[in-house]
Structure formats: C-alpha cells, structure tokens
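Chemist: This is a predicted model, with the sequence first.
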Amino acid sequence: MSLPSQDLLGCYVLPGRVADARPAVTQALTAEKIGLGTVWLSEKWGTKDPGAILGAISSTTTSIRIGLGVTNFLTRHPLTLASMGLTLQSLSGGRFLFGVGRGEVPGSKWSDAGLPTQTNAVLKDHASITRRLWSGETVSYHGPGGDYPALALHRPLPDVPPPPILLGTYGRRTLQLAGRHFDGVILPAYLTPETVRRLAGVVKEAAADAGRDPAAVAVIATVITVADLPAEDERETVAGRAVQYFQSAYGDAVAAENGWDSEPILRLRQHPKFATLGNAAANLTFLRRELVDVSEVIPQEWLTASCAIGTAEACADRVREYLTAGADQIILHGSTAELLTTTVAAFNKEEHH
C-alpha cells in the first residue's frame, strides 16, 4: 500500500549552492526510503547537470519519481534537450518529470549568453517541438523559437510514454499558458497558501477554457520546510534563503502576490553588505549563513505565513494547508530528505487517521 506522501510530497536533492554533486544519489535513496514520492533537481551550470545527476538517480532508485525543476528550452539545441528527456524517461522506467522555465539568473540576461528572450510564444512552440520529437515526428519549424528545417530523433525510440512537461512560473499570463499548453506548473517558494489558491485557480480556469480537464494539469507548490531544528539553523535555512530570494526581482513579485508592503525589500537591498553588488545576485556571492544578519529586515510574519517551520507536526499541518488551498503536490524545499524524515512521518500518520 502506498503512503500519502508518495503521491503528494517531494524534495530537492542538492538544495542551494553546492560544489560536489555526489551526495545527490544518497539523498535520493534516502528520499525514497522515507516515503517521499518525488526528488527534484534545480539546474546549476557546472555543478548540477540534469542529464548526469538524474541519470545516476534513475539507475540507483526504483520507484521514486525524478523531477527536473527546471531547465530552459533554449540553453540546449531542441534535439539535445528532447533526447535527454526521453532518455531519462526510458532509463527511469517512466518516472521522469520534465520541468522548464524562462527565468534569467538575477544580474544577467539571456542576451549575455547569446540567447533570445524567452517569450510565451517561444515556450509554447518549444513544448510542441519537444512533444513532436518524442512522438517520432520529423519537425520543420520556423518561428519565434528559431529556424529548424528538419528535426528528428534517431529510431527506434524508447517504448515509454513521453514525460509530462511542467512550467515553472508564477506570472498570471504564463500561468494561463501552463493551463492551456503544459502538463502542470511549478510554483516558487515564499507564496502563502492563499496566494497558491489564487494562482492555482488561474491555471485550472485556463485549462478549462481551453477544453482541457483542469484536474489533469498539476499545480506543484514549493514550500520551505524546516522541522525540529535549533533556532540558529532554522534562521539560516529559512531567513538566509529568503534574503537570496527577496534581493532579486522575485522579491517584488512575491510581495505583490502575497499582498505585502515592499518597504522591507527596499531596506534589504540597501543593506551595506550589498552596496558593491550592483545587479549581481546575492545567492551567487554569499552563502545563506552569511546573510542571516541581513535577514533581520524581513518581517518574521512573512516567513511564518509562507513556510513550514517548527515541529514536524506543525510542518505537516502547514503542508496540508497548501494541499487544501489547491496544490496537487508539494516540494518540501530547503532541507535534504534526511532532515524531512519526521515531517513525512507526521504527514503520513495524520493522513492515515
């Protein structure tokens, strides 16, 4: 009999900035052992290559789903990206979740890498190109996403269903795009349950308007989850990470979505520690423990309202709030699987009652 957590909960491997990719496999095995249903990897160039890491996880785990959250359509040739996705789906026995997004790294632009802007038209067209390649078509495409006279994967193709394509976003128009053309959406962290309720409604309504089954378009919410940690470690994981989020342009967006006054974000960006950063991202310059002092400007009620913090039981209760609000699945972020053991157990205990 499966556990509720295997249908509803996941976590990241290698959360945050890392220089060593090897712990990913052990963390994934732990996630599978404690009853999580999905492990996720966020792509970081140089240390978190999804083909390499998710391939290793696919070959060492047996049942847990394996999610990429997220890559980008235009950082690889369409053939290369489609090949990676279908190979991971085959290698994992159909357990792969293919997440894409369009966000730029704060402080840089896609044009710095010689790439065009990631418009909604580009996202939609490249999702279509990828699916057609997975189905065995030879694709001829000329449009905003590029110029490809004849694309085709080599035969025979793996005898597996294509992986779902998920879109990482939170903007209304892109959420509507996800509802119309993608298999699901991955929402970022630090959104309150009420905000997730509203954004999930945008996705589901767009799916229904497009003649699709809203229930077939998954809403996956990301929730910073830290249970039973000493106060100092909790502050580093939750508030230190929040500084990295709010120092970027995402801070303005999440404050607006949650109905928060943006004044603390302005004060955060004016902190002396960031004086010489310019447009550079704090998360590329500082470790979370180096940002705890800066985090004092972030209201504690923001973190309390948008994260799962405290005892394992309290964290499990908060996760249920997000599910009740309309999330179909939750990514427990900020802690490795080992640190999520008590939260997963508390979640399953209550769900079984």
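Modeler: Okay, I see it.

Chemist: contacts, neighbours, all on C-alpha from now
Modeler: Will do.

Chemist: so where does the nearest residue to Y12 once chain neighbours are set aside fall, helix or strand?
Modeler: Setting aside the residues directly before and after it, Y12 is nearest to W40 in space (C-alpha to C-alpha, 6 or more residues apart in numbering), at 4.4 Å. For W40, the enclosing helix or strand under DSSP states H and E is strand 38-41.

Chemist: just checking, what packs against that strand?
Modeler: strand 9-12, helix 23-34, strand 65-71 (3 or more C-alpha pairs under 8 Å, 6 or more residues apart in numbering; DSSP states H and E).

Chemist: just the strands in this structure please.
Modeler: 9-12, 38-41, 65-71, 96-101, 139-143, 146-151, 165-168, 184-187, 218-227, 308-310, 329-333 (DSSP state E).

Chemist: Comparison target, given below:
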Amino acid sequence: MDFGVSTFVTDEGIGPAALGRALEERGFESLFLAEHTHIPASRETPWPGGAELPRHYYRTLDPFVALAAAAAATGRLKVGTGIALVIQRDPIILAKEVASLDLVSGGRAILGVGAGWNREEMRNHGTDPRTRMRLLRERVLAVKELWTKEEAEFHGEFVDFDPVFSYPKPVQDPHPPVLVGGSGPTTFDRVVEFGDGWMPILGRGTEDLPAQIKELRDRAGRYVPVSVFGVVPKAEIVAGLEEAGVDRVLFNLPTEPEAETLARLDRMAELF
C-alpha cells in the first residue's frame, strides 16, 4: 500500500515546492491537491463537511501550477488532483494542462476528477448543477481522446469539436490515471466507464468499504485501484484500510506554515 497526502495549498501555508521536497524526503509516494477556483460569497450550498466552510477553501492555489512546482522540486513524488473540478474546466485546456504536467514531471501526473458540491461556484462557470454528471462524463472522455489520438474529435451533448491536434501528449501510456471521486449511487458507473481508479473521501459514503471495493471490482471485471483521501493518520485506521483492499492512503494534511507542516509530516511518516 502506498502513502501520500491530500491537502489544500494556499497563500497562507507551506509552499508547494517545499511541501513536495518534504514529502519525498520522508518517503511519501504522492501529493494530491484540492481545487476551488473561487468561493461565492452567498454560501447558499451547504458544505458536506460541516456547518462552517474552512478558510483554506477560499485561498487555494491553482492545482496544476502548484503541482508543477512540487514536481520540479522532486524526482519521484507522484502529483495529482484530489479532485479537479472538471465541470468548471474547458476540456481542451484541461487535456493540455495535465499532459504538460505529465511531461515536465517525467510521467508522474494523476488526474483525480469529480463534479463538486458548490452549486453557486458551478453556475459562475456556466454549469447547470442538474446536468453536471453528464457534463463530467463527456469532458473526461473528451480529454482522453485528446491525449490518445493524433487527430482527436468529440461530438456529444455538451462537448463538441471536429478533428484537432493537441500537444503535448502525456508521457504515461496510454495516459495519466483518471481517478473518479465520490461515493454516490452512480459513482461506480463512472468508474467502470471512464475511470482508472476510485478515490472516495473516507467517512463520506465509505461505511462498508470492503464490500464496496469488492462490488466495484466485480462489476468492472478488472482490478480497480482504490485510493482513499482525507484519512486521519492513525495506525488502526491505516490497518483497516489495508485489510479492506485499499491501494493508496492519502492522509489529510492541514494547511499550516512550513515548520508546523514538517513536524506533522514527521509524525505521519512514522505510520509507514
């Protein structure tokens, strides 16, 4: 089982390059960054994690810029999104961003995808929350076409373009892994159709994780890697996830200044 961290990199905490170096020095396998382009002031949509939205949600750096900085400062650390809000991103630009990250990192990029929860944020990007899952599907499929075809084209309900050239192509063959976030009733449909792995948040719809993982792999008819993020760094939790069949544990790393972050990473590293 591999160990990484999932976190929010902001202008108020440790920088991405320093964080990447610290993780690699301590033997962590990966860094996954959250994304919010902005937070609407209305705050009408309830946050799934509780009553008050934490400050770091408002201040996130662009994940691909931050991950590129982390990749440039390291040689082995895998760099991924946990999650990229695909329904708020143009798929042609997203394909280029991830392929560029994969190229500059030497094939270490991972694309975690999801549809998000903040309806006002979606609407500011022109996305109708009612159709966001269909939009997510088409954009991911379009990105994969752009990554893998010399002349890529896509014709769908939401995404439509005639043959185009899109470079660079990813280093990884056939492309960076696409990990599908979420744990709702239709999540496994998306994992089976266009995902290369499943990446739920621990404690949000993961109450029977061993049975869920078995169901997913049975439905897919293949081995589907499972990464769990937002994990509290406790030995008994890690042991339970390993027994459940999880492939990657992503410890929840609070957004803190560099000194506090390094001390926390030292304690986390003791678990593996």
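Modeler: Right, received. Where do you want to start? All values reported here derive from a predicted model rather than from experimental measurement.

Chemist: Please state their TM-score.
Modeler: The TM-score (TM-score structural alignment, normalised by the length of structure 2) is 0.79; 243 aligned residues with a C-alpha RMSD of 2.5 Å.

Chemist: hang on, the earlier thing: can you list the helices and strands packed on strand 38-41 of structure 1 in CSV and add mean neighbour count?
Modeler: Listed next are these as CSV, based on neighbours: other C-alpha atoms under 10 Å:
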stretch, mean neighbour count
strand 9-12, 27
helix 23-34, 20
strand 65-71, 24
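
Chemist: Let me have the ones you listed in a markdown table, extended by distance to D328 of structure 1.
Modeler: Conversion of those to a markdown table gives the following (distance: least, C-alpha to C-alpha, whole Å):
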| stretch | distance to D328 of structure 1 |
| --- | --- |
| strand 9-12 | 9 |
| helix 23-34 | 19 |
| strand 65-71 | 15 |
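
Chemist: wait, which of the ones you listed is closest to L332 of structure 1?
Modeler: Ranking these by proximity to L332 of structure 1 (C-alpha to C-alpha) places strand 9-12 first, at 4.8 Å.

Chemist: follow-up on the earlier one: quick one: what's aligned to the residue nearest to Y12 of structure 1 in structure 2?
Modeler: Across the two structures, W40 of structure 1 finds its equivalent in F32 of structure 2, going by TM-score structural alignment.

Chemist: tell me, how many neighbours does the counterpart of G126 of structure 2 in structure 1 end up with?
Modeler: For G126 of structure 2, the aligned residue in structure 1 is G114 (criterion: TM-score structural alignment). Here the neighbour count serves as a burial measure; for G114 of structure 1 (other C-alpha atoms under 10 Å) it reads 9.

Chemist: what does T222 of structure 1 give?
Modeler: Applying other C-alpha under 10 Å, we find 26 residues neighbouring T222 of structure 1.

Chemist: Please name the residues that touch the counterpart of V180 of structure 2 in structure 1.
Modeler: Across the two structures, V180 of structure 2 finds its equivalent in L167 of structure 1, going by TM-score structural alignment. Contact criterion C-alpha atoms under 8 Å, 6 or more residues apart in numbering gives 99-101, 178, 182-186 as the residues in contact with L167 of structure 1.

Chemist: Compile these into TSV and extend it with columns for neighbour count.
Modeler: Converted to TSV, the contacts of L167 of structure 1 look like this (neighbours: other C-alpha under 10 Å):
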residue	neighbour count
G99	27
V100	21
G101	19
A178	30
F182	23
D183	21
G184	28
V185	29
I186	26
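
Chemist: that older thread, and the strands of structure 1: which comes nearest M84 of structure 1?
Modeler: Evaluated over the strands of structure 1, closeness to M84 of structure 1 peaks at strand 96-101, with 9.9 Å, by C-alpha to C-alpha.

Chemist: so where is the closest one in structure 2?
Modeler: Residues 109-114 of structure 2 are where strand 96-101 of structure 1 aligns, with TM-score structural alignment as the criterion.

Chemist: So which of the helices and strands packed on strand 38-41 of structure 1 is nearest D159 of structure 1?
Modeler: strand 65-71 (18.1 Å).

Chemist: can you tell me what part of structure 2 the closest one aligns to?
Modeler: For strand 65-71 of structure 1, the aligned range in structure 2 is residues 78-84, judged by TM-score structural alignment.

Chemist: roughly how far is that stretch from the heart of the chain?
Modeler: Relative to the chain's own centre, stretch 78-84 of structure 2 is displaced by 4 Å; criterion: C-alpha atoms, centre = their mean, to the nearest Å.

Chemist: picking that back up, export the strands of structure 1 to CSV and append columns for distance to S58 of structure 1.
Modeler: Output for those, formatted as CSV (distance: least, C-alpha to C-alpha, whole Å):
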stretch, distance to S58 of structure 1
strand 9-12, 15
strand 38-41, 10
strand 65-71, 7
strand 96-101, 9
strand 139-143, 29
strand 146-151, 27
strand 165-168, 18
strand 184-187, 21
strand 218-227, 21
strand 308-310, 29
strand 329-333, 19
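
Chemist: Among those, which comes closest to R269 of structure 1?
Modeler: Using C-alpha to C-alpha and comparing the strands of structure 1, the one that lies nearest R269 of structure 1 is strand 218-227, at 21.8 Å.

Chemist: Give me the spatial nearest neighbour of P144 of structure 1, chain neighbours excluded.
Modeler: If you skip the residues right next to it in sequence, P144 of structure 1 has V122 as its closest partner in space, 5.9 Å away by C-alpha to C-alpha, 6+ apart.
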